Structures are given as C-alpha cells and as structure tokens.
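**Student:** Quick one: sequence and predicted model below, then my questions.
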Amino acid sequence: MGISVLALLFTASSFWWLNARRGRLKCFPPHSFAAKVSPDSILLRFPFVFYNPGAQPLVIENLSMKFDAAQGREMKWHGVRTTLMAARGAEDKMDLPAVFFVPGRSAQQLFLEFKGEGFESILAPKEFNVRLRVKLGHRKKWSLLRKFPLHLERVRHPGSYAAYSNSPLVLTEAEVVEIEAALNQAATPSKKRNEK
C-alpha cells in the first residue's frame, strides 16, 4: 500500500512539474542599446531576451524602466521595434506596446523601446543603474525583473538615434567634457540654442 501511494504521489508531482508549473520569468542584461536625446525626451532601445523555464506560458502586461539616479522617474514602454538599429535606408517598423506572452520552456528576443521625459538634468557620460520592471498577468503588483548597468558614457551622438555597446568604457577628462557638451546640446531646445 505504501509503495503504491508513493508511486501515485510521484506521478502526480511529475505531471505537475512537467505540465502545470508556472515558471519565474527571467531577463538577461543587454550587451548593446540605442539612444536618442531630444529637448523633451530620451528614447532608449534594448535587445532583451525573456526566458520562461516553467511549463505554463507567462503573460507580460506591461514594462517600465527606472534609473536609480532619477528620483523615482520612470521610462514607459514606448514600442517594439524590428531591430536594434535599422540599416541606412531600411524600414524601422515600430509596433505600439501590447500584451504578449512567453511560452513555457522557451526564450524570446524583443527589441523594446522606452521613452522618458524630464531626464535631461541627470544625463551624464557615466554608468547608471537601471531597473527593468514588469507587470505580469497573474500578479496584481509590478515586480523587479532585472537590474543592469547602462553605460551612457558610450553615447557619442545623442541627437541622432544610434546604437552603442553596453560594456564599460574608461574616458579621458577631455572625452567626458565633449560628451557632456553633446548631451547638453541635444537636451536643449533649439530656441534656447539660437539665443546664445
């Protein structure tokens, strides 16, 4: 009798593990990003890979990003792109944010774009700690999905949408001054620039 009960429990738990278990969504830090700074906003695009190790699909309702240095300001999920950076002359199609799912035991790569306003005052050529937050379909509250460093010291042409490596970069003082000037120029409205 005891062996048959153990066999039944093993069978039931194996079935649950293989077919009914909900996994914990994972996301990996990006190796690259694209950025554009304008007087009224900042756009950031990342190639995120989402992984669901469980058997059941996970529904992602919404995403957002927060810079630790931005006093709680958040970048909202702005869209899904077809690539990190389109080749010159190629179409750079954008879909609006929409609920999506990651099937069980699978990974999915998406090029996600985030938009934030009021970040001009904190932009600097340095590393920022960023928190990617997620609202899952089966949860009532937002949760932290991933923390990762964002290397804005790589941004050399902030006024144009361009792709950059997200690896650390050691800058000289002259490079820091040059990048700060470019960031300030991109974040300053053209009317103010013309008055100077």
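**Tutor:** Ah, there it is.

**Student:** rest of the way, CA atoms for contacts and neighbours
**Tutor:** Noted.

**Student:** Now do the contacts for the residue nearest to residue 78 when sequence neighbours are not counted.
**Tutor:** Sequence neighbours aside, residue 114 is the residue nearest to residue 78 in space, at 4.8 Å (criterion: CA to CA, 6 or more residues apart in numbering). Contacts for residue 114 were tallied using CA atoms under 8 Å, 6 or more residues apart in numbering; they are 43-45, 64-65, 75-79.

**Student:** before we go on, here's another structure to hold up against the first:
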Amino acid sequence: MLFMMAVADQNASSSISGAGLLSICALLFTIASFWWLNARQGRLESWEPHSFAAIVHGSMVRLRLPLILHNTGAKPIVVQDLRLTFPDEPASHLPLLWMSSPSRLQPGPDEEPELPAGFIVAGREAQRLFIEFEAPFSGLVPEARDYKVRIQVRVGHRKGWRSLLTFTLRTTNIIHPDRYTICNNAPLELTREDRRKADAALLELLEGQEKSASAKSETKRRDSWNDEGNADTDL
C-alpha cells in the first residue's frame, strides 16, 4: 500500500512538472513571437539595378539609380543619408553624394528636383526609389569598362556609414557620355559596334579634358610671364 501511494505521488509530481514545463515553453514562445513580429530590428537589403541614367560632363559625374530598399525586420528603419563609392579605385577619388530624389529614371527638362531628405522604411516592407548621385569634382572619369560600385547608407539606429549594396556598374553601356540618358546595366548587352562608339565617345571626352587642362595651364603661364614683364617695366 505504501509503495502504491509513493508511486501515485511520484506520478502526480511528474504531471505537475510536465504541466509547468509546458507553461514555461508556451510563455517563451509567446514572448519570442511578439518580439519577432513587433520588436525585431532588421536590416536594409537592396539589389543590383537593371538600368541607370548617367552623364559625364567635364569633371562632373552624375548617376541616377532605381533602388529597392527592403526592411527585413519588424521595427521601422530611418534612412538618413546615402552615397556611392568606387572601392577599387584610388582613395583620392571623392564619393558621389546623394543630390536629389527624382520621381522617375528618365531625366527630363520638366522635372522638379527634390532635395535629399530622410525617409522611413516600415517593418517588413519595401520601397522603390530613384536616387541621384553626383560629384562635381570626383577626380574619376569613367572609362568603358566594368566598375565595382558600393552604395553606403547611414541609418538612425546605427553610427557611421554602412554598406548597403555592392554591384557591377557597366559603363561600357554608356554610348553618349555627354547626354543624360538611360543605360542598360545588363552584361553583354551592347553590340560590337555600340562598344566601339562608346569607347570612341569616352576617348574623345578624355582628350577634350586633356586639351582643356593644357590650355588652362598655358594661359596661366602666359599670365605669369605678362605679370613679370609688367613688373620689370615698372622698375
């Protein structure tokens, strides 16, 4: 009899322990589910754009990209700033800064440019934006080749610049660098003739910049000689 009572008490204790364990597991699952659905801090994701708009005019480089920004978490993310860099190029080249947020990819004279302003990407949502980057004196004149490009972002919940997207920018598809037009960023999209035209246009642009720099240098040299001659005359 005593043995049967002891066994019954042990079974009752095991049942209570099992019920308590199930209650704890259910509570932990509820807390974890609430955190995942309402409080989890995610990250921004983006993908390589299929097209871009570009113009290379003198020492000014301007790029317009269609970007998809996806927030993987539940909490909203505040985007404070964006910039574009060429990580494999010399460090002396300045990054292209976020200059405007146009409403479309195709540039046109009837546009009303919007100055950069912070925005919010809600939790588990995605936004498509057109971001225009520019560097008036970047020191980089794109050649007809592939470039490694990195877009960096500053967000409200982190300090400093963070990498958002790294992709290949195919400037070989820029046929008319002095016109602000849309270009395809797909690989092997241009024919051999188109590539020849693109190479010739970029070469002409580089030669024009070299001639302009040489002319400016010659003008400064002549001005210097004239100043020295005037000084000798005054003496």
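**Tutor:** Perfect, thanks for sending it. Source: prediction; values computed, not measured.

**Student:** Please point out which of the contacts of residue 114 of structure 1 structure 2 shares.
**Tutor:** Retained in structure 2 by both residues aligned by TM-score structural alignment, their matches' CA atoms under 8 Å are the following of the contacts of residue 114 of structure 1: 43-45, 64-65, 75-79.

**Student:** need the residues you listed in TSV with distance to residue 23 of structure 1, can you?
**Tutor:** Below are those laid out as TSV (distance: CA to CA, whole Å):
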residue	distance to residue 23 of structure 1
43	31
44	28
45	26
64	21
65	22
75	27
76	25
77	23
78	26
79	25
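
**Student:** Most neighbours of all the residues you listed, which one?
**Tutor:** Most neighbours among those, by other CA atoms under 10 Å: residue 45, with 26 neighbours.

**Student:** With adjacent residues omitted, what lies nearest to the counterpart of that residue in structure 2?
**Tutor:** Alignment note (TM-score structural alignment): residue 45 of structure 1 maps to residue 64 of structure 2. Closest residue to residue 64 of structure 2 apart from its sequence neighbours, by CA to CA, 6+ apart: residue 132 at 4.2 Å.

**Student:** Next, format the contacts of residue 114 of structure 1 as a markdown table and append secondary structure.
**Tutor:** Listed next are these as a markdown table, based on DSSP: H, G, I helix; E, B strand; the rest coil:
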| residue | secondary structure |
| --- | --- |
| 43 | strand |
| 44 | strand |
| 45 | strand |
| 64 | strand |
| 65 | strand |
| 75 | strand |
| 76 | strand |
| 77 | strand |
| 78 | strand |
| 79 | strand |
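
**Student:** Out of these, which is nearest to residue 122 of structure 1?
**Tutor:** Taking CA to CA as the measure, residue 122 of structure 1 sits nearest to residue 75 out of these, at 13.4 Å.

**Student:** ok, now how distant is the closest one from residue 37 of structure 1?
**Tutor:** 13 Å (CA to CA, to the nearest Å).

**Student:** circling back to that earlier point, surely the residue nearest to residue 64 of structure 2 and residue 101 touch.
**Tutor:** Yes: using CA atoms under 8 Å, residue 132 of structure 2 is in contact with residue 101, at 6.1 Å.

**Student:** more neighbours, these two?
**Tutor:** For the pair residue 132 of structure 2 and residue 101, the greater number of neighbours falls to residue 132 (27 against 19), based on other CA under 10 Å.

**Student:** what about the aligned residue in structure 2 for residue 155 of structure 1, how many neighbours?
**Tutor:** By TM-score structural alignment, residue 155 of structure 1 lines up with residue 174 in structure 2. Residue 174 of structure 2 is flanked by 32 other residues according to other CA under 10 Å.

**Student:** swap in residue 84 of structure 1?
**Tutor:** Neighbour count for residue 84 of structure 1, taken as other CA under 10 Å: 22.

**Student:** Need the counterpart of it in structure 2.
**Tutor:** In the superposition onto structure 2, residue 84 of structure 1 corresponds to residue 105 when matched by TM-score structural alignment.

**Student:** those helices in structure 1, which residues are they?
**Tutor:** Using DSSP state H, the helices of structure 1 run over residues 2-15, 173-187, 190-195.

**Student:** could you dump these to TSV with mean neighbour count and distance to residue 58 of structure 1?
**Tutor:** Putting the helices of structure 1 into TSV (neighbours: other CA atoms under 10 Å; distance: least, CA to CA, whole Å) gives the following:
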stretch	mean neighbour count	distance to residue 58 of structure 1
helix 2-15	11	19
helix 173-187	17	38
helix 190-195	9	44
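
**Student:** For the ones you listed, give me TSV that also has distance to residue 163 of structure 1.
**Tutor:** Output for these, formatted as TSV (distance: least, CA to CA, whole Å):
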stretch	distance to residue 163 of structure 1
helix 2-15	45
helix 173-187	15
helix 190-195	24
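
**Student:** Nearest to residue 160 of structure 1, out of the ones you listed?
**Tutor:** Closest to residue 160 of structure 1 of the helices of structure 1, according to CA to CA: helix 173-187, at 8.8 Å.

**Student:** Identify the residues contacting residue 28 of structure 1.
**Tutor:** 48-50, 146.

**Student:** What is the equivalent residue in structure 2 for it?
**Tutor:** Per TM-score structural alignment, residue 28 of structure 1 is aligned with residue 47.

**Student:** about what we covered before: save the contacts of residue 28 of structure 1 as JSON lines, and put in neighbour count and distance to residue 185 of structure 1 too.
**Tutor:** What follows is the contacts of residue 28 of structure 1, written out as JSON lines (neighbours: other CA atoms under 10 Å; distance: CA to CA, whole Å):
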{"residue": "48", "neighbour count": "18", "distance to residue 185 of structure 1": "29"}
{"residue": "49", "neighbour count": "15", "distance to residue 185 of structure 1": "33"}
{"residue": "50", "neighbour count": "18", "distance to residue 185 of structure 1": "35"}
{"residue": "146", "neighbour count": "15", "distance to residue 185 of structure 1": "31"}
